[in-house]
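Asks: missing the sequence, but the structure's below:
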C-alpha cells in the first residue's frame, strides 16, 4: 500500500464525507483546548523577540469544520493574553496534509472563516495569511526556524507506511491472518513490526519539527493512546477487530477472497505514554510540559440508542479508512461492509461501552 498516495479522509460534504462525520475528532479538540490555551500563553510570555509575525502549522488538517477550529482557538488564546497585541501583528497559518487531501473544500470555506474572525475579534486582530503545505510530516515541510506553534490532532497514529514485511501481498504465508491490524491473535513479529515503524516515524517527526520551530516555540500533539504496555489490548484493538470480523463474514459468503483480508494491514499505531516519553527523551530537542490521558466514548459520548451509536461509529470509521479499503478491495463492497460493521458495533455497545484513550502532549523546544 502506497500510504502517501492513498490515505486521505473522505472528500467533499456528502453523507459519507469526513466533513459530515468528524464529531469524534471535534470532541478531542474540545477536550484538549485548555492544554492548547496554556501552550499559547507560555509561548506569548516567553523571551521570544516580538518579531511581528507568528508562524502556526496544523499538521494533518484534513477538511471540514474542524480544520479552522484550532486556528480559532489559538486566536482566542492570544486575545486572552495581554501581551499578545504587542508581540504579533500578522499570522502565517500553514495547513498541512498529504497530497490527496481535499484542499479545495478547505479553501472554499476560507472566506467564511475570515468573516467569522472579523465579527468576533474586529479589525485590530492583525493580518492572516493562510496557505496549504502538502506532504508527509515524517520529514521536513517548512524552512528552518520559521514556526512558533505546531499542532497536530488525530493524525500521528497514521504511519508513513505499512510495517515492512506486512505489506508484501505475495508473501507465502500471511503473518496477520484474518486481521487488519494488531490483535490478540497476532504473532509477536507483527507487534514488533508495528512498534518499530512507529518509533522510526515519530523520531523523524520530532527531528523535523526541531529544525522548523524557533527556540522557545511550542508544540501540542493529540493522538490515540493506550494505558497498557501490551499493544494488543482490547481498548485500542477492538474497533479494528470488529471491522476485520465484518470483512470475514463477507469472506464466508464468498463476496471477497480471504487472501485479500490476509494481505491488508492498516498503517496505524496506538502508542503508550511511556513510548512517547522514551522517544522524546531519546531525540532530546523537546521538553515535556504536559502529557495528559483522557477517555472518550467510541461514539463521542452521544446520548443515542445503541443502533444509532453503531451507525455513527461506522460512518466515522468509514470517513477515515475508506480510501485505503477501497484501494485494496474495490468500491463495490463499501456500503455492505459498513452496514455489517455498524451492526457489530451496535451489538458490542449492547454489552459493553468500551472507551478509547487519547493522549495530549504539550512540549517546548529547548
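Replies: Perfect, I can see it now. Nothing here was measured: the structure is a model prediction, and the numbers come from that model. Numbering: from 1, shown residues only.
Asks: can we go C-alpha only for contacts and neighbour counts from here?
Replies: OK.
Asks: number of nearby residues for residue 304?
Replies: 11 (other CA atoms under 10 Å).
Asks: now residue 2
Replies: Neighbour number of residue 2 under other CA under 10 Å is 12.
Asks: Surely it is in contact with residue 161?
Replies: Yes: when contacts are counted by CA atoms under 8 Å, residue 2 is listed as touching residue 161 (7.1 Å).
Asks: Could you pull out the residues contacting both of those two?
Replies: Common neighbours of residue 2 and residue 161 are not found (criterion: CA atoms under 8 Å, 6 or more residues apart in numbering).
Asks: hang on, residue 290 is in a helix, isn't it?
Replies: No: according to DSSP: H, G, I helix; E, B strand; the rest coil, residue 290 belongs to no helix; its state is strand.
Asks: Identify the spatial nearest neighbour of it, chain neighbours not counted.
Replies: residue 362 (5.1 Å; CA to CA, 6 or more residues apart in numbering).
Asks: distance of that neighbour from residue 153?
Replies: Residue 362 sits 12 Å away from residue 153, going by CA to CA, to the nearest Å.
Asks: Equivalent analysis for residue 179, please.
Replies: Taking CA to CA, one finds residue 179 at 26 Å from residue 153.
Asks: more neighbours, the two?
Replies: Ranked by neighbour count (other CA under 10 Å), residue 179 and residue 153 place residue 179 first, with 26 against 23.
Asks: Let me know whether the more buried one touches residue 246 as I believe.
Replies: No: counting by CA under 8 Å, residue 179 does not reach residue 246; the two are 10.5 Å apart.
Asks: Three-state assignment for the residue nearest to residue 290, please.
Replies: Recorded secondary structure, residue 362: strand (three-state DSSP).
Asks: Below is an additional structure, to be compared with the one above:
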C-alpha cells in the first residue's frame, strides 16, 4: 500500500464525507485553541512581522480546514489592537496535505469563507492569501526560514508508511494488545523515524523564534491498544469467518497508525534539540467528540452515538480499506462495526487521549 496515494479523507460534501463527519476533529481544535492562540499572540508581540506565514499541516477538506487558520488570524488581530499597532500584518496561509486530498472542495468553498471572514473582521481588514501545498510533511515543504507559525491537529498519528516486518500481526490491523513484541517495536521505530524527520524539516523552515503547535492523538500509558481500530479488526475478522473476506487478505493488511505516549513525544522533541517546549498539556475527548458533564455522562447522548462514531471513522479510513479490500465489503463491515462500538460504549468510558504541545524554535 502506497500511503501517499490512498491516505486521504473521504472527499466532497456527501453523507460519508469527512466534511460532514468531522465534529470530533473540530472539537479537538477548539479544545487546543487557548494554547494555539497564546502561542501566536506571543509570536506576533515579540517578532512584529509585517507579514505572517502560517502553515496548517494535514488540513484535509471541509469546515475544519478554515477553522484553525481563521482562529489564528483573529488571535493576531486581537493582539494587534491590544498593543495599539496601527497596521495589520498580511497573512500568507499554506494549506498542506497529501496530493490525494480533496483540494478542489477547499478552494470551491474559499470565496464564501473569505466573504464571511471579511464581514466578521470589517472592511478595513484584508483577507488572508491562501495557497495549497501538496506533499508529505515527512519531508521538506517550504523554503528555509520562511514560516512563522506551524499548526497541525490530529494528523501526526498517521505514519509515512506501514512499518516493515508485520507478518506476525495476524488478525490485527494496527498495533494491538495481541500484537507480538516485534510488531510493536516496528510501529514505534517508524513513528520515531517519522516524527524526528518532521521536527528536523520544520526547524529548517521556521524562522528563529517561530512557533509550532501540534495536537497529537496519543495514549495514556504503555498499553498499545487503539481500541477503535481493534473493534474494526474484529468486524473484519467476522467477515473472514463467514467467508466474505479471505484470511490472507486480512493478514496482509495493516494501517499506518501509531498513537504515541506523552513520554515518547517529549523525548523525541528534546533529542532533536531544535525547539524549546513552551507548553505541554493532555486532554481526553469522547469518541463522538461530545463533552462530558460533571457526572462523566455525555452531553446530548442518544442512540445514534455509535452511528456517529462509525461514520466518523468511515470518513477517515474508507479510502484505505477500499484500496485493499475493494468496495464490496464496506457497507457490511461498517454495519457490524457500529454494533460493536455501541456495545463498547455501553460498558466503558470511550475516549481519545490527546496531547497539545507548543514549541518555539531556538
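Replies: Perfect, I can see it now. Quantities reported herein were computed from a predicted structural model and do not represent experimental measurements.
Asks: now whichever helix or strand residue 29 of structure 1 is part of, how far from the chain's geometric center?
Replies: Assigned by DSSP states H and E, residue 29 of structure 1 falls within helix 23-44. Relative to its parent chain, helix 23-44 of structure 1 has a centroid offset of 14 Å by CA atoms, centre = their mean, to the nearest Å.
Asks: for that helix, packing partners?
Replies: Packing partners of helix 23-44 of structure 1 (3 or more CA pairs under 8 Å, 6 or more residues apart in numbering; DSSP states H and E): helix 69-79, strand 147-153, strand 213-225, strand 355-365.
Asks: can you put those in JSON lines and add distance to residue 331 of structure 1?
Replies: Formatted as JSON lines, the helices and strands packed on helix 23-44 of structure 1 follow (distance: least, CA to CA, whole Å):
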{"stretch": "helix 69-79", "distance to residue 331 of structure 1": "32"}
{"stretch": "strand 147-153", "distance to residue 331 of structure 1": "28"}
{"stretch": "strand 213-225", "distance to residue 331 of structure 1": "28"}
{"stretch": "strand 355-365", "distance to residue 331 of structure 1": "29"}
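Asks: now for these, which one comes closest to residue 277 of structure 1?
Replies: Evaluated over the helices and strands packed on helix 23-44 of structure 1, closeness to residue 277 of structure 1 peaks at strand 355-365, with 9.5 Å, by CA to CA.
Asks: counterpart of that closest one in structure 2, which residues?
Replies: Aligned by TM-score structural alignment, strand 355-365 of structure 1 corresponds to residues 351-361 of structure 2.
Asks: try stretch 13-29 of structure 1
Replies: Taking TM-score structural alignment, stretch 13-29 of structure 1 hits residues 13-29 over in structure 2.
Asks: go on, stretch 185-192 of structure 1?
Replies: Using TM-score structural alignment, stretch 185-192 of structure 1 corresponds to residues 178-185 of structure 2.
Asks: Tell me which stretches of the stretch 201-350 of structure 1 form strands.
Replies: 213-225, 286-297 (DSSP state E, counting those that start in this stretch).
Asks: what's the most buried one of the ones you listed?
Replies: Ranked by mean neighbour count, those are led by strand 213-225 with a mean of 23 (mean count of other CA atoms under 10 Å).
Asks: what's the angle from it to strand 286-297?
Replies: 30 degrees (axes from the mean of the first three to the mean of the last three CA atoms, to 10 degrees).
Asks: after superposition, how close is strand 213-225 of structure 1 to structure 2?
Replies: Compared with structure 2 after the fit, strand 213-225 of structure 1 shows a mean deviation of 0.6 Å (mean CA distance after the TM-score superposition for structure 1).
Asks: corresponding residues in structure 2 for that strand?
Replies: Residue span in structure 2 matched to strand 213-225 of structure 1, by TM-score structural alignment: 206-218.
Asks: Now do that stretch: everything it contacts.
Replies: Contacting residues not belonging to stretch 206-218 of structure 2 are listed as 29, 32, 35-36, 39-40, 43, 47, 144-157, 258-262, 352-362 [CA under 8 Å, 6+ apart].
Asks: same thing with stretch 29-38 of structure 2?
Replies: For stretch 29-38 of structure 2, with CA under 8 Å, 6+ apart as the criterion, the contacting residues are 68, 71-72, 75, 153, 213, 215, 279, 356, 358.
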